[in-house]
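**Q** Pasting the sequence and the predicted coordinates here, then a few questions.
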Amino acid sequence: MRIARWRDGDTIGEGFVEGSDVVSFPHGRTVASVLAEGLDAARALRTETFGPSGARRRPLADVDLLAPVVPPSVRDFVTFEEHVEGVSAGVEGKSDVPAEWYGAPTFYFTNPHTILAPSEPVRPPVTERLDFELELAVVIGAVPGSDGSNLDATSAAPHIFGYTIMNDWSARDLQAREMKVRLGPCKGKDFGTTLGPWIVTADELEGYLDEDGFLAVHAEVRINDELIGEDLVSNMGWPFPELVAYASRNSRVMPGDVLGSGTVGNGGCLGELWGRNRGLTPPPLQTGDVVRMVIEGIGEIESVVGEQVAAPPLPSARVRSRARTR
């Protein structure tokens, strides 16, 4: 199944993508409510939607796809060793994967309020090093009897409702400054994350699972039709159920949560290539550039880089005496 959200004039639609059409959920259902009921309920809903009475179809070409989910939270992992090697070469001057990377699938939280539609332009902050990040993301669904906390990999797997493409836009110069404070990233990342074009349910991709449980799907990214990077998602360090399990560790995953795989290797972002090439080759993204991402079994998203948005001036910290008593 493919599940999507779309705009049709002044109306927001939510439902199934069937061939070249979209079909709204019955009874006022939404993607959020379907995720809250889980994958088995979604299958039953599809049977009902396409039952004997038929369903009202609308050509996909006549609507504008929105991000397929409005996530309550977005976690983004860093699970591709090759990506870490390349980026570290640019930041630290040499390729290095710290021992701590192998110990656990680290992630950060990004902004769920700046999610972009699959063809919506990104409006970056003022930056000299705008970058993309090609990722596959899982969307969490409910599992009866589970509250989504302290899962192991086996119990985490059913919480993977489906998958979507994720572009974690990055302003690398802002990010580099933030990371020197040993916290973040924040403003180098939280201005935009593109999701789409739809959610492909987990059962649709079971045939791509290799013998170790990794999704062996091909992912590629092009800038202005030039191939920049490509990789197999199965080159990640942990399979997706282990990412979900780690996210739930002493915490919870909830229906609608999005968990990004982290940037694929072999050119999944410009930052990796800058590190390997010892310079800004290929050049940073510029206004008007078109970034197209394709992941096997999912589909594609295509985004145009819009004009940069200047923010108000940033005050520096006040360096004051620390001998005050009140």
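**A** Perfect, thanks for sending it.

**Q** Please count neighbours and contacts with C-alpha atoms only from this point.
**A** Fine.

**Q** Would you map the helices across the protein?
**A** Using DSSP state H, the helices found in the chain span residues 31-37, 39-49, 81-92, 99-103, 153-156, 172-179, 240-248, 270-277.

**Q** which residues in the stretch 51-200 of the chain form strands?
**A** 57-59, 64-65, 74-77, 107-110, 115-116, 130-131, 134-140, 160-168, 170-171, 193-201 (DSSP state E, counting those that start in this stretch).

**Q** how close does the residue positioned nearest the centre of the chain get to Phe77?
**A** Centroid-nearest residue in the chain: Met166, 3.0 Å away (criterion: C-alpha atoms, centre = their mean). Distance, Met166 to Phe77, by C-alpha to C-alpha, to the nearest Å: 12 Å.

**Q** cool, Asp62 as well?
**A** Counting by C-alpha to C-alpha - Asp62 and Phe77 are separated by 35 Å.

**Q** Of those two, which one has the most company?
**A** Between Asp62 and Phe77, Phe77 has the larger neighbour count (other C-alpha atoms under 10 Å), namely 20 against 13.

**Q** List the contacts of that one.
**A** Neighbouring residues of Phe77 by C-alpha atoms under 8 Å, 6 or more residues apart in numbering: Pro105, Thr106, Phe107, Tyr108, Leu259, Gly260, Ser261, Gly262.

**Q** Nearest to Gly148 among those residues?
**A** When the contacts of Phe77 are ranked by distance to Gly148 (C-alpha to C-alpha), Leu259 comes first, at 13.8 Å.

**Q** Measure how buried the spatially closest residue to the closest one that is not a sequence neighbour is and give me the count.
**A** Leaving aside its sequence neighbours, Leu259 sits nearest to Arg75 (C-alpha to C-alpha, 6 or more residues apart in numbering; 4.8 Å). Counted by other C-alpha under 10 Å, the residues lying close to Arg75 total 21.

**Q** try Thr287
**A** The tally of other residues near Thr287 (other C-alpha under 10 Å) stands at 15.

**Q** I'd assumed Val309 was in contact with it.
**A** No - using C-alpha atoms under 8 Å, Thr287 is not in contact with Val309; the gap is 11.4 Å.

**Q** can you give me the strands in the stretch 201-326 of the chain?
**A** Using DSSP E, counting those that start in this stretch, the strands found in the stretch 201-326 of the chain span residues 218-223, 226-232, 258-260, 290-295, 299-304.

**Q** Alongside the first one, take a look at this:
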Amino acid sequence: MVKVARWNDGGEVRSGFIHGDRAYPLAAGMTTNDLLSAGLEETLRLSELTLAAGAGGQTGESAPKPVDAVTLLAPLVPAAVRDFVAFEEHVEGMRISIEGAPGVMEEWYQAPTFYFTNPHTIRGTGEEIPIPAGCSQLDFETEVAAVIGRVPGSAGSNLTAEQAHRHIFGYTIFNDWSARDLQRREMKVSLGPCKGKDFAGTLGPWIVTADEFEDRHDAEGFLSLEMSVEVNGIRVGKDLLSNMGWPFAELVAYASQDSRVVPGDVLGSGTCGSGCLAELWGRNGAQTPPPLQTGDRVVMAVDGIGTITNTVGEQRDASTLVRARSRPRLRRSYGLVAGG
């Protein structure tokens, strides 16, 4: 199995491949994002060369290291992060939690929907996640993300599902951390989420290349991978990735319409059924399990990919709400002016 990763080795950030219990670094200066730009086929070739060289007894900075001796980082620096909402069960529970309304809106079925989140606050497994200022309802979201790589001759625009499938370089686990009280306020303005989401996201522990999953797609392109999440050792949610409303290839194709997907783009599946606290709050009629607190440990696992773990840190003490100014509005006329 080819796992593409980034890690901190004594203060130096390296990229390379994880095989067994060893981390095999690329040549100094070469990054995971360089592999994405090279494409999957070239990456697989480089992985064979890198592992063979490492097995040949290389020394110094090119020598493989025990995975336990390095600190895994987020496996790439994303170019952009689009997060879909592709699980019907999650939408149903969240609509009760946030809007107090039953059922799933008809618009959800018409086409996949996504929002853009912050690529600059992505964390890796093992990192501490501080609670953002003003948040009293910290939550997690259990997801899988597809990572885009280069396909020779393609600009990544207006792709068919078949073409989009070839743009998927690999898959990783995604935790879309959420400040539910901030999110709820923002979305009443019919825009967002913004500060309810942009403070943190976790990707990891590595990218498993797409070829490893080719024989696991069903006839419609879905991947039946088991997903689960635990808080402080207690399982909170469990689902199958194949319960998405659309396979990943269709999500990538939709994102590319009248736009582009490029190497380094990350596309999240959205939260799986029972994959976050807020969905359970909607179904339970109370905040059980309770919002995350400092010291809580969140572990997500996905079959065929691995496990990510994060601990909740301290809350930043600050006030971030700034009220709009109350100012007299100038009179204005609306519509076309005759003779204008």
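**A** Perfect, thanks for sending it. Owing to the predicted nature of the structure, the values given are computational and were not obtained by experimental measurement.

**Q** re earlier: which one of the helices of the first structure lies closest to Thr325 of the first structure?
**A** Counting by C-alpha to C-alpha, Thr325 of the first structure lies closest to helix 172-179 out of those; the figure is 30.7 Å.

**Q** how much does that closest one stray from the second structure?
**A** Helix 172-179 of the first structure, aligned to the second structure and superposed, deviates on average by 0.3 Å (mean C-alpha distance after the TM-score superposition for the first structure).

**Q** by contact count, what packs against that helix?
**A** Here helix 172-179 of the first structure touches no other helix or strand, going by 3 or more C-alpha pairs under 8 Å, 6 or more residues apart in numbering; DSSP states H and E.

**Q** just to revisit the earlier point, with respect to Arg7 of the first structure, which of the strands of the stretch 51-200 of the first structure lies nearest?
**A** Checked against C-alpha to C-alpha, the stretch from these lying closest is strand 64-65, at 5.1 Å.

**Q** quick one: stretch 277-284 of the first structure aligns where in the second structure?
**A** Alignment note (TM-score structural alignment): stretch 277-284 of the first structure is matched to residues 284-291 of the second structure.

**Q** residues of the matching stretch that come out buried?
**A** Gln287, Pro291 (16 or more other C-alpha atoms under 10 Å).

**Q** what does it contact?
**A** Ser136, Gln137, Leu138, Asp139, Leu277, Ala278, Leu280, Trp281.

**Q** 10 Å - rerun?
**A** With C-alpha atoms under 10 Å, 6 or more residues apart in numbering as the contact definition, stretch 284-291 of the second structure has outside contacts at 93, 96-97, 100, 136-140, 179-180, 231, 236, 276-282.

**Q** just stretch 16-28 of the first structure next, same as before
**A** Stretch 16-28 of the first structure has contacts (C-alpha under 10 Å, 6+ apart) with 1-6, 12-15, 30-31, 34, 45-46, 48-50, 55-63, 198-200.

**Q** Give me the buried entries from those residues.
**A** 1-6, 13-15, 30-31, 34, 45-46, 49, 58, 60, 63, 198-200.

**Q** doesn't Leu195 make contact with Arg5 of the first structure?
**A** No - Arg5 of the first structure is beyond contact range of Leu195, at 11.2 Å (criterion: C-alpha atoms under 10 Å).

**Q** joint contacts of those two?
**A** Common neighbours of Arg5 of the first structure and Leu195 (C-alpha under 10 Å, 6+ apart) are Leu66, Ala67, Pro68, Val69, Val70, Ala117.

**Q** The second structure: which residue goes with the last one?
**A** In the second structure, the residue equivalent to Ala117 of the first structure is Gly124, according to TM-score structural alignment.

**Q** from the contacts of stretch 284-291 of the second structure, which would you call buried?
**A** 93, 96-97, 136-140, 179-180, 231, 236, 276-282.

**Q** on that earlier part again, skipping its backbone neighbours, what lies nearest the match of Ala117 of the first structure in space?
**A** Nearest one to Gly124 of the second structure, counting by C-alpha to C-alpha, 6+ apart, is Ala74 at 4.0 Å.

**Q** since we're on the equivalent of that neighbour over in the first structure, how many residues are nearby?
**A** Aligned against the first structure by TM-score structural alignment, Ala74 of the second structure finds its counterpart in Ala67. By other C-alpha under 10 Å, the residues close to Ala67 of the first structure number 23.

**Q** From Asp21 of the first structure, how far off is Ala67 of the first structure?
**A** 17 Å.

**Q** just to revisit the earlier point, quick one: residues contacting the match of Ala74 of the second structure.
**A** By C-alpha under 10 Å, 6+ apart, the neighbours of Ala67 of the first structure are 4-6, 115-120, 164, 193-199.

**Q** returning to that earlier point: and the strands of the stretch 201-326 of the first structure, which is most packed in?
**A** strand 258-260 (a mean of 29; mean count of other C-alpha atoms under 10 Å).

**Q** which part of the second structure lines up with that one?
**A** So strand 258-260 of the first structure sits over residues 266-268 in the second structure, by TM-score structural alignment.

**Q** how big is the offset of the matching stretch relative to the first structure?
**A** Mean deviation for stretch 266-268 of the second structure: 0.5 Å (mean C-alpha distance after the TM-score superposition for the first structure).

**Q** got the contact list for Phe140 of the second structure?
**A** Counted by C-alpha under 10 Å, 6+ apart, Phe140 of the second structure has contacts 174-180, 201-202, 229, 231, 271, 275-278, 291-292, 298, 300.

**Q** That one -> the first structure?
**A** Checking TM-score structural alignment: Phe140 of the second structure goes with Phe132.

**Q** thinking again about what came up before, give me the distance between the match of Ala74 of the second structure and Glu296 of the first structure.
**A** Ala67 of the first structure is 19 Å from Glu296 of the first structure, by C-alpha to C-alpha.

**Q** repeat for Asp21 of the first structure
**A** Distance from Asp21 of the first structure to Glu296 of the first structure, counting by C-alpha to C-alpha: 20 Å.
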